[in-house]
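Visitor: Test case, fold it:
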Amino acid sequence: MLLQSLAFKNGESIPRKYGYKNGNHSVPLNFAEIPEGTKSLALIMDDPDAMGAVGKVWVHWILWNISPESNEISENSIPPNSLEGKTDFNEIGYGGPAPPDKEHTYQFKLYALDTLLNLERGSNKQELEKSMENHILADTKLEGKYTP
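Guide: So this is what the prediction gives:
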């Protein structure tokens, strides 16, 4: 499976306009090579570097029931029939990078699932991960850096 963004390359800087305090536009993502048998895709964007600053991995975006026929998530939108969950900003939807101290690396993790998830909009990352258990066919990751 392949996950990319037209906004930045893997391991490079995420443009300012995608930051929480600088426009908060959701990052455009493209995906390909989805495994056969995939019924839906799920996305988790989080900040593992926040562990040192706030004591936990900070959740910035969760999205599920993305159609496997879709090959992208357009900037500042979500695919039809997909659902968004609650971030650690206590908001539903995208919450862009907002490192409190120094440059952080953000992870966009895409999962191919063998089922549609029976989760309500506004669910959290733990509920999403529990719901995905034993249903992951493949996963991939894209990383970007952001400096305050």
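Visitor: Going by C-alpha atoms from here, please, whenever you check contacts or count neighbours.
Guide: Fine.
Visitor: show me the contacts for the nearest residue to Trp58 once chain neighbours are set aside.
Guide: Excluding its sequence neighbours, the residue lying closest to Trp58 (CA to CA, 6 or more residues apart in numbering) is Asp47, at 5.0 Å. Contact analysis of Asp47 by CA atoms under 8 Å, 6 or more residues apart in numbering lists Val57, Trp58, Val59, His60, His104, Thr105, Tyr106, Gln107.
Visitor: so what's Gly19 up against?
Guide: Gly19 makes contact with His25, Gly95, Gly96, Pro97, Ala98, Tyr146, according to CA under 8 Å, 6+ apart.
Visitor: longest helix anywhere in this protein?
Guide: If you go by DSSP state H, the chain has its longest helix at helix 125-132.
Visitor: By neighbour count, which bits of that helix are buried? Give me those.
Guide: For helix 125-132, a neighbour-count test (16 or more other CA atoms under 10 Å) marks Lys125, Leu128, Met132 as buried.
Visitor: Format the residues you listed as TSV; extra columns: distance to Leu116.
Guide: Formatted as TSV, the buried residues of helix 125-132 follow (distance: CA to CA, whole Å):
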residue	distance to Leu116
Lys125	16
Leu128	12
Met132	9
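Visitor: for these, which one is nearest Phe8?
Guide: Lys125 (24.5 Å; CA to CA).
Visitor: Where does the residue nearest to the closest one when sequence neighbours are not counted fall, secondary structure wise?
Guide: Once flanking residues are discounted, Lys125 sits nearest to Ile62: 6.7 Å by CA to CA, 6+ apart. In the assignment (DSSP states H and E), Ile62 maps to strand 58-66.
Visitor: Please provide the structure for the following sequence as well, for comparison with the first:
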Amino acid sequence: MPHAQTPDHSGAAITMQKVQPFGENDLVLTTTATDLDGRIADRHSAYHDNLSPPLIWTQVEGAAAYAIIVEDPDAPRDQPFVHWLIWNIPGEATSLPEGLPNDASLGLIGGATQGTNDSGTVGYFGPRPPVGHGVHHYHFQIFALAERLPFDARTPLADLVNALKGDALASDDLIVTYEAAGA
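Guide: As a prediction, this is how the structure comes out:
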């Protein structure tokens, strides 16, 4: 039986490993976009329709907003590849629908802001691991925030992470997988 290829990791920490929430609340993030093995559906891949997946989470008492960061630490580069930054999702929200537009400001989501991903575009950029690089793991990290964040779409990940360090009430990490078809 052939040995499954596994990608080299960037070696750098993902956001979840840098932020310690100060609250005692539980937060659980789920999606209906994966199969039983945790593989995200093709329509959410940048090889296909590049639709952001539907996400559902438990509400955290006292949360003024939520932030979601999606990173791929299996990317063949020094830092994890950032696939999605979205913050200021209203505190009363418990889900995001599939296929959000790639706009910096999302009025339909209470004025949530989407940042620039590592492909250089605003909004969601789905999994697109190199062909033959093996299975990649995509970390959908959610943070419940005590306050809304004053950032615009050009805010770098480092600034967002620093704000999360002082503002996160709770967090969760949903890991999904994807592998490029082909040899």
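Visitor: what's the TM-score here?
Guide: The TM-score (TM-score structural alignment, normalised by the length of the first structure) is 0.92; 145 aligned residues with a CA RMSD of 1.5 Å.
Visitor: which residue sits closest to the spatially most central residue of the second structure in space, ignoring its chain neighbours?
Guide: Centroid check for the second structure by CA atoms, centre = their mean gives Val70 as the closest residue, at 2.1 Å. Nearest residue to Val70 of the second structure in three dimensions, chain neighbours excluded: Phe140, at 4.5 Å (CA to CA, 6+ apart).
Visitor: can you pull out the helices in the first structure?
Guide: So, for the first structure - with DSSP H - the helices run 50-54, 125-132.
Visitor: Those: which one's closest to Ile66 of the first structure?
Guide: Of all the helices of the first structure, helix 125-132 sits nearest to Ile66 of the first structure, with 13.3 Å by CA to CA.
Visitor: That closest one: average distance to aligned residues in the second structure?
Guide: Its aligned residues in the second structure lie a mean 1.5 Å from helix 125-132 of the first structure after superposition (mean CA distance after the TM-score superposition for the first structure).
Visitor: what residues does that helix touch?
Guide: So helix 125-132 of the first structure is contacted by Ile44, Val59, Ile62, Gly85, Lys86, Thr87, Leu113, Leu117, Asn118, Leu119 (CA under 8 Å, 6+ apart).
Visitor: How many residues are close by the counterpart of the fourth one in the second structure?
Guide: Taking TM-score structural alignment as the alignment basis, one finds that Gly85 of the first structure is matched in the second structure by Gly115. The local packing count at Gly115 of the second structure equals 28, with neighbours defined by other CA atoms under 10 Å.
Visitor: what's near enough to touch Gly115 of the second structure?
Guide: Trp84, Leu85, Ile86, Ala104, Val122, Gly123, Asp152, Ala153, Arg154, Thr155.
Visitor: quick one, strands of the second structure?
Guide: Using DSSP state E, the strands found in the second structure span residues 29-30, 55-57, 65-72, 81-90, 95-96, 105-106, 112-114, 136-145, 168-178.
Visitor: Redo the ones you listed as CSV? Include distance to Leu36 of the second structure.
Guide: Shown next, in CSV, are those (distance: least, CA to CA, whole Å):
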stretch, distance to Leu36 of the second structure
strand 29-30, 13
strand 55-57, 16
strand 65-72, 20
strand 81-90, 23
strand 95-96, 21
strand 105-106, 31
strand 112-114, 29
strand 136-145, 15
strand 168-178, 11
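Visitor: Which among the ones you listed is found nearest to Ala41 of the second structure?
Guide: strand 168-178 (8.3 Å).
Visitor: average distance between that closest one and the first structure?
Guide: Mean deviation of strand 168-178 of the second structure relative to the first structure after superposition (mean CA distance after the TM-score superposition for the first structure): 0.5 Å.
Visitor: how far off helix 157-167 does that strand point, in degrees?
Guide: 130 degrees (axes from the mean of the first three to the mean of the last three CA atoms, to 10 degrees).
Visitor: For strand 168-178 of the second structure, grab the matching residue range in the first structure.
Guide: Mapped onto the first structure using TM-score structural alignment, strand 168-178 of the second structure spans residues 136-146.
Visitor: now what about that stretch, what contacts it?
Guide: Counting by CA under 8 Å, 6+ apart, 1-4, 8-16, 19, 35, 38, 97-99, 103-114 sit against stretch 136-146 of the first structure.
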